[in-house]
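> sequence and predicted structure below; questions after.
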Amino acid sequence: MAIEAWFMHESDEDQRLPHHKSPPEFVSLEKLAELGVLYWRLDPEKHEDDPELNRIREDRGYSYMDMLDLCPEKVENYEQKLKNFYTEHIHGDEEIRYCLEGSGYFDVRDKEDRWIRIAINGGDLIVLPAGIYHRFTLDTNNYIKLMRLFVGEPVWTAFNRPQEEHPARKEYVKRSFSGAHRFGFAVAAH
């Protein structure tokens, strides 16, 4: 099953709800690719010795990996941490997350500054490009186990919006919004 994404209905309701518009407006994998979002569908049962995951890591230079369990029982100040993750921000590097168990949402901004909600479940590997405005939340199940991947040493620095002068944001806008130069890769569901 491929990843699902849709334009969000903006409201002050619980961030963990799907926030579908009525009627729902789904977003294609091609639209996500235009924004620079990468996607692979893998077998989370094989994550410790998956040749495809190993190939992706080697091809993209993801040399560092760690695991993160997010749920009220395992995270101190869970509600506050969830609010922090949900604050709109960018990173100077890609954000690479492989969902091994559970579920959650990544929200990204499109070229018209609309929110697109991307639902991730066990087996979904997603890469958000450096400089894209985004945020993360769990869904109402309140549990996700993620593999975090990085190029080199891990960097978790979030730069809250506005960040129009940040070098990663400038490069992202140049590559994705100008139309002159696209990212040059497609979203793939394997």
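Structure's in. What do you need? Numbering: from 1, shown residues only.
> please count neighbours and contacts with C-alpha atoms only from this point.
Will do.
> hmm, who's touching the top strand by length along the chain?
Identified as the longest strand of the chain according to DSSP state E is strand 95-109. Residues outside strand 95-109 that contact it (Cα atoms under 8 Å, 6 or more residues apart in numbering): 16, 44-45, 47, 115-130, 132-139, 141, 143-150.
> what's the helix or strand just after it packed up against?
Sequence-wise, the next helix or strand downstream of strand 95-109 (DSSP states H and E) is strand 115-121. Judged by 3 or more Cα pairs under 8 Å, 6 or more residues apart in numbering; DSSP states H and E, strand 115-121 is in contact with strand 4-7, strand 95-109.
> also this one, for the comparison:
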Amino acid sequence: MVSLKIIEKNITIHDPEKVADYLSKYGIKYEKWNSDKLNSEDASPDRILEVYREEVERLKKEGGYVTADVIDINSNTPGLDDMLLKFNKEHWHDEDEVRYTIKGHGLFHINAEDEVTLSVEVGKGDLLRVPKGTKHWFDLCSDREIRAIRLFQNKSGWTPHYTNSGKDKKFMPLCFGPAFIPAENDREKV
């Protein structure tokens, strides 16, 4: 279930409709999809894309996406820590970042235009679309697992462009729900 925390205001929102409304102010799209459509979180990528074909096709038309795939990351993924180092530093992309979570949890931090930092925890059934050019970073939650549908406008445009602002270093990759772990003393809790 989605959780949104507006860090500097110490506000947390759990209601999906209110999360969608708040994120829309920043051009970020949140939707709750029917996760019961899929009989097994461990279904093949082809089966997942088949089950969510209607939703994926709608997004392709809305956003000009040309391809979709399924990414499956867990604590046994070879090179996981190196992979995460690419995305847990503040960056932006030349195209939207679109993720529909099938299994596990992830945490997007958004460096919003008004200098507010948003932390959005996504889990099963959550779709998040972060517009191109939006400064953000991503971490796994303590379960270190996420399986998600990804959509691309052009795979070559999905390269991270790092800001080197250092803002990401102020935040632990924590989640608000059952996967919460304590923060180190020198970092803010989210």
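Sure, I can see it. This is a predicted model, so every value here is computed, not measured.
> quick check: TM-score for this pair?
Once superposed, chain against chain, the TM-score is 0.69 (TM-score structural alignment, normalised by the length of the first structure); 148 aligned residues with a Cα RMSD of 2.3 Å.
> just to revisit the earlier point, what's the longest strand of the first structure aligned against in the second structure?
On the second structure, the counterpart of strand 95-109 of the first structure by TM-score structural alignment is residues 97-111.
> report the distance from the matching stretch to the chain centre.
From the chain centre to the centre of stretch 97-111 of the second structure is a distance of 2 Å (Cα atoms, centre = their mean, to the nearest Å).
> give me the buried positions along that stretch.
97-111 (16 or more other Cα atoms under 10 Å).
> repeat for stretch 68-81 of the second structure
68, 70, 72-73.
> try stretch 84-92 of the first structure
Neighbour-count burial for stretch 84-92 of the first structure [16+ other Cα under 10 Å]: 85-92.
> in the second structure, which spans are helices?
16-24, 45-51, 53-63, 80-87 (DSSP state H).
> got the angle between the third one and strand 97-104?
This points to helix 53-63 of the second structure. 160 degrees (axes from the mean of the first three to the mean of the last three Cα atoms, to 10 degrees).
> can you give me the buried ones in helix 53-63 of the second structure?
So helix 53-63 of the second structure, judged by 16+ other Cα under 10 Å, has buried residues 56-57, 59-60, 63.
> ok, now the second one?
For helix 45-51 of the second structure, the buried set under the neighbour-count rule, 16+ other Cα under 10 Å, comprises 45, 48-49.
> which of the residues you listed sits closest to Met1 of the second structure?
Ile48 (19.3 Å; Cα to Cα).
> how about the contacts made by that closest one?
38, 70.
> okay if I get the buried residues of stretch 84-92 of the first structure as JSON lines plus distance to Val155 of the first structure?
Shown next, in JSON lines, are the buried residues of stretch 84-92 of the first structure (distance: Cα to Cα, whole Å):
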{"residue": "Phe85", "distance to Val155 of the first structure": "15"}
{"residue": "Tyr86", "distance to Val155 of the first structure": "18"}
{"residue": "Thr87", "distance to Val155 of the first structure": "17"}
{"residue": "Glu88", "distance to Val155 of the first structure": "17"}
{"residue": "His89", "distance to Val155 of the first structure": "14"}
{"residue": "Ile90", "distance to Val155 of the first structure": "12"}
{"residue": "His91", "distance to Val155 of the first structure": "9"}
{"residue": "Gly92", "distance to Val155 of the first structure": "9"}
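> residue in the second structure paired with Leu149 of the first structure?
By TM-score structural alignment, Leu149 of the first structure lines up with Leu151.
> check contacts around that match.
Counting by Cα under 8 Å, 6+ apart, Leu151 of the second structure makes contact with 56, 60, 65-69, 97-99.
> ok, for it, nearest residue in space, not its chain neighbours?
Leaving aside its sequence neighbours, Leu151 of the second structure sits nearest to Ala68 (Cα to Cα, 6 or more residues apart in numbering; 4.4 Å).
> with Thr101 of the second structure instead?
Per Cα to Cα, 6+ apart, closest to Thr101 of the second structure is Ala148, 4.3 Å.
> give me the number of residues near the nearest residue to Ile96 of the first structure once chain neighbours are set aside?
Closest residue to Ile96 of the first structure apart from its sequence neighbours, by Cα to Cα, 6+ apart: Val127 at 4.5 Å. Neighbour count of Val127 of the first structure, defined by other Cα atoms under 10 Å: 17.
> distance of Val127 of the first structure from Asn77 of the first structure?
Shown here: Val127 of the first structure relative to Asn77 of the first structure, a distance of 27 Å by Cα to Cα, to the nearest Å.
> ok so, going back, hmm, the residue nearest to Leu151 of the second structure is touching Ala148, no?
No: Ala68 of the second structure is beyond contact range of Ala148, at 10.2 Å (criterion: Cα atoms under 8 Å).
> quick check: the aligned residue for Tyr26 of the second structure in the first structure?
With TM-score structural alignment as the criterion, Tyr26 of the second structure pairs with Leu35.
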